[in-house]
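K.L.:
Sequence first, predicted model second:
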Amino acid sequence: MGDLSNIFPCGRIGRRDLFKSAAGFMGCFMGGALGSMWAEDGHIPDVRIAPTLPVKAKSVIFLYMCGGVSHIDTFDPKDNKWAGKLIDATGFGDNVAEMKRPVIPILRTFTRYGKCGKLVSDWFPNIGGVADEIAFVHSMWCNEGNHFPAVIETQTGHRGRQFDHPCLGSWISYALGTANKNLPTFVNIGRPSSPVQLRRSSISDGRLHRFN
């Protein structure tokens, strides 16, 4: 067995690496602190707004897992009648990507859970145990067949490659308001390797700039 003491070499972290790692958190703090001070001085509108709608939630944690597990393998099973057929044979879309591989059948088994009778994959029996306490949204759909514009549409509700529309964080801030006096109304933590356009679409405040 290797020396496990070297897995997390915190004792040898340099000052440059420390400041580089802490820069993001300092940005979050300073952004909220300066925004609060400027609002009090009248330089920008006050971000400490009251909720515009009656709400029960106090905060939202949104985990957006682009490229995550398929919905048909988790909570939204579909008919296997198209299994083995090419995309062109299904009649769905124009197959712009010219995919030539056949449709793969669903290999999971589903069980109904709770009073709601929710179908849950055998991958998530523990989630099935609390199915009555979870809201499953099956009404969402997207016009795009490509990941890049589909992510933008999901994050902002708008199609195309324009990035000046309010993101989900701005809309939630608009609806819930904020109880903080010295912190941003929302914080986005993304992968550094993500394309800059996708990062921008997930943090853009658009016309709701005063709520960001």
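P.N.:
Yep, it's here.

K.L.:
Please count neighbours and contacts with C-alpha atoms only from this point.
P.N.:
OK.

K.L.:
got the residue ranges for the strands in this structure?
P.N.:
Applying DSSP state E to the chain gives strands spanning 110-113, 118-121.

K.L.:
any idea how far stretch 120-132 is from the chain center?
P.N.:
Distance of stretch 120-132 from the chain centroid (CA atoms, centre = their mean, to the nearest Å) equals 21 Å.

K.L.:
let's bring in a second one:
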Amino acid sequence: MLGRELARSELPRDGLGGIDGLRRVAPKANRVIFLFQSGGPSHLDLYDHKPDLAKRFGEDLPPSVRGGQRLTGFTKGQKTLPVAPSKYRFERFGESGAWVNADLLPHIGSVADEICFIKSIHSEAINHDPARMVIQTGHQLAGRPSMGSWVTYGLGNASRDLPAFMVLNSHGSCKRTPQPVSARLWGSGFLPSQHQGVKLQSTGDPVLFVSNPDGVDRATQRR
């Protein structure tokens, strides 16, 4: 981030400037639904149109693009790293002119102006598991608080009887073994455990440890 003094002295104050120049928008959201698709399609096949990839199709990837980043286990045996474009068709949609995959996402284009596309994110994680950790906790290694934990820690809970951070985990209809999605992604890390996500279940009790186990009635439990 730019230093505060630089932001004050060098950048315009028209609402698009530095930290102090941002428009103050009154918060309206009371709830957030965060849909996280682990191992979803590549951004290059959805919203990130790269026309130069088609021009350089088949060329070897320049070392400057990798920037010294190590290769994954899937590609370390390759002698070349050929450039390949997306095989799908992209079109511009809305007044913003956002590039959207017209073949796979034909209906997203109709609401392109209502979507915020963030293309400034960078990560050094090159495999699924550490990349998931980065987006959920900001760190590749386990043990850090997740986003929901930080939100509940900072803002508290509107109800003393209901959790503020809840998790729904689905494997979908995939017949193959799904990618492992563990409690590390919604854990509280070094924050108190009350800030971790409460996982809901589709079978049995919706929440674990709410009902008494088999063979234990309420009177026994109270003793």
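P.N.:
Cool, the structure landed. A quick note: this is a predicted structure, and the numbers were derived from the prediction, not measured.

K.L.:
re earlier: could you say which of the strands of structure 1 is packed most deeply?
P.N.:
With neighbours taken as mean count of other CA atoms under 10 Å, these reach their highest mean count in strand 118-121, at a mean of 21.

K.L.:
Pull up the aligned stretch in structure 2 for that strand.
P.N.:
Under TM-score structural alignment, the match for strand 118-121 of structure 1 in structure 2 covers residues 98-101.

K.L.:
Just give me the mean distance for the matching stretch relative to structure 1.
P.N.:
Stretch 98-101 of structure 2, aligned to structure 1 and superposed, deviates on average by 0.8 Å (mean CA distance after the TM-score superposition for structure 1).

K.L.:
Give the aligned equivalent of residue 187 of structure 1 in structure 2.
P.N.:
Looks like residue 187 of structure 1 aligns to residue 166 there (TM-score structural alignment).

K.L.:
And the residue nearest the centre of structure 1?
P.N.:
residue 64 (2.5 Å; CA atoms, centre = their mean).

K.L.:
any idea how far the equivalent of it over in structure 2 lies from residue 181 of structure 2?
P.N.:
By TM-score structural alignment, residue 64 of structure 1 lines up with residue 36 in structure 2. According to CA to CA, to the nearest Å, residue 36 of structure 2 and residue 181 of structure 2 sit 11 Å apart.

K.L.:
And residue 86 of structure 2, by the same measure?
P.N.:
The gap separating residue 86 of structure 2 from residue 181 of structure 2 is 28 Å, by CA to CA.

K.L.:
Just confirm residue 99 of structure 2 contacts residue 47, I think it does.
P.N.:
Yes - in this structure, residue 99 of structure 2 is within contact of residue 47 by CA atoms under 8 Å, at 5.8 Å.

K.L.:
For the counterpart of residue 146 of structure 1 in structure 2, which non-adjacent residue is spatially closest?
P.N.:
With TM-score structural alignment as the criterion, residue 146 of structure 1 lines up with residue 127 in structure 2. Spatially, and ignoring its direct neighbours in sequence, residue 127 of structure 2 is nearest to residue 72 (7.4 Å; CA to CA, 6 or more residues apart in numbering).
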